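1. quick check, what structure comes out for this input:
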Amino acid sequence: MSTPWILGLTGGIGSGKSAAAEHFTRLGVHLIDADHAARWVVEPGRPALARIAEHFGPHVLQPDGQLDRGALRQLIFQDEQQRRWLESLLHPLIGEEIRSYLARAESPYAILVSPLLIESGQHHMTQRVLVVDVPEHLQLQRTMARDQVSEEQIKAILSAQATREERLRQAHDVLHNDRDPAWLRCEVERLHHFYLTLRGGQP
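-> So this is what the prediction gives:
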């Protein structure tokens, strides 16, 4: 059996990349979410968690020993240097986790879903990049409705992500997700049929 080629799937916060990813899995495509890999590498008992607690102090841990993501997020969004320190610790570990999962995939192509596909350099693990794209006002509207957070918080997250232009520059394919869920599913199916015709991610 031939090794699957890897599609990178990305999009800004509130773009609908998770909904798109979910539909790809319904079509039988193996997929790993970089956010899930990021959670696995900081589980209790893993070396990364001990390093984080040592660096930031015990207040970034919950009483049960799990990472307190909220406390850590506050620290790193206020301090660029701390964010870089954390990224340099976690990105290589997340990369290893992703690679080992993708190596076991059995569909004709496999997907790496990552909000930071471009910024983290994870797109180098892929042969093709699909960007789920929406105008910024829709990103804000959808994320505020979904997460019940302020516009300021969302804008802070947006500023830490690649700009829409940067993402689109790296894209081989763009899925414009500015309509309803049925449209999104049709677009995913159209892309899926196209991807099944590709070898190594190239036409």
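
2. hey, let's count contacts and neighbours off CA atoms from now on
-> OK.

3. do you know how far Thr25 is from Ile6?
-> Separation of Thr25 from Ile6 (C-alpha to C-alpha, to the nearest Å): 14 Å.

4. buried ones in the lengthiest helix in the chain?
-> Criterion DSSP state H: the longest helix present in the chain is helix 80-102. Buried positions in helix 80-102, judged by neighbour count with 16 or more other C-alpha atoms under 10 Å: 82, 86, 90-91, 93-95, 97-98, 102.

5. could you also give me the structure for this next sequence, so I can compare it with the first?
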Amino acid sequence: MSSPWVLGLTGGIGSGKTAAAAHFASLGVHVVDADLAARWVVEPGRPALARIAEHFGPTVLRADGSLDRAALRERIFDVPDERRWLEALLHPLIGDELMADLGRAESAYAILVSPLLIESGQYRLTQRILLVDVPEQMQIQRTVARDRVPEEQVHAILKAQARREDRLVHADDVLINDRDLDWLHREVERLHRFYLTLKGGQS
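-> Prediction:
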């Protein structure tokens, strides 16, 4: 049996990519979440956490020795050099985790879900890209309602993510998720049927 091809699934905050990925998984597709891999590589006892603490100091650790993500975010948010240092450390480790997990796939195709698929270069692990897209105002409304955060914070996150135009340039397929969950599920099922006909991710 040939190894599964990989679909990259991405979208900005509040776009609904998690709901789309969950429905693909319910249809039997092997789904790998880059966010989970990113959390795993900085677990206590992993070498990356020790390097981070050494570089940024003990203030980025919680009392139990785990990473204080909020403290780390504050340290890197407006300091591009520090963010680049962190990315240079973590991206190869995350890439190794993703490759190992994708290698365990037994479905016809596998999905790599990543909000930073384009920015991180993870799209190079994929043969096709599906962008879950949504009008910006809807992104903001959904995120404020879901995460109970101020609108300004959502604007800051949007600014840090890839621009919609950059994602669209890379996308092979675009799912405009501006309706209800039933509609999203029907679109995922339609795409799934199409993806099952592809060899190597290309029509």
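
6. hang on, the earlier thing: higher neighbour count, Thr25 and Ile6 of the first structure?
-> Counted by other C-alpha atoms under 10 Å, Thr25 of the first structure and Ile6 do not tie: Ile6 has more neighbours, with 24 against 14.

7. the second structure: strands as residue ranges?
-> For the second structure, the strands defined by DSSP state E cover 5-10, 30-33, 109-113, 128-133, 173-176.

8. what's near enough to touch the most centrally placed residue in the second structure?
-> The centre of the second structure sits closest to Ser114, judged by C-alpha atoms, centre = their mean, with a distance of 1.7 Å. Ser114 of the second structure makes contact with 8-11, 33-35, 122, according to C-alpha atoms under 8 Å, 6 or more residues apart in numbering.

9. buried subset of those?
-> Applying 16+ other C-alpha under 10 Å to those, the neighbour count classes 8-11, 33-34, 122 as buried.

10. which of those residues lies closest to Ala160 of the second structure?
-> Gly11 (13.1 Å; C-alpha to C-alpha).

11. any figure for the gap between the closest one and Pro150 of the second structure?
-> In terms of C-alpha to C-alpha, Gly11 of the second structure sits 21 Å off from Pro150 of the second structure.

12. ok, the closest residue to Ala105 of the second structure other than its chain neighbours - how many residues close by?
-> Closest residue to Ala105 of the second structure apart from its sequence neighbours, by C-alpha to C-alpha, 6 or more residues apart in numbering: His30 at 5.6 Å. Neighbour count of His30 of the second structure, defined by other C-alpha under 10 Å: 22.

13. quick one, helices of the second structure?
-> Using DSSP H, the helices of the second structure run over 17-26, 34-40, 47-56, 69-76, 80-102, 136-147, 151-160, 164-170, 181-195.

14. nearest to Ser203 of the second structure, of the ones you listed?
-> Ser203 of the second structure sits nearest to helix 181-195 of all those, at 8.7 Å, using C-alpha to C-alpha.

15. how about that closest one: buried residues?
-> Buried-residue list, helix 181-195 of the second structure, by 16+ other C-alpha under 10 Å: 184-185, 188-189, 192, 195.

16. can you check stretch 23-40 of the second structure too?
-> Under the neighbour-count criterion of 16+ other C-alpha under 10 Å, stretch 23-40 of the second structure has 23-24, 29-34, 37-38 buried.

17. now swap in stretch 68-75 of the first structure and tell me
-> Using 16+ other C-alpha under 10 Å as the test for burial, stretch 68-75 of the first structure gives Leu72.
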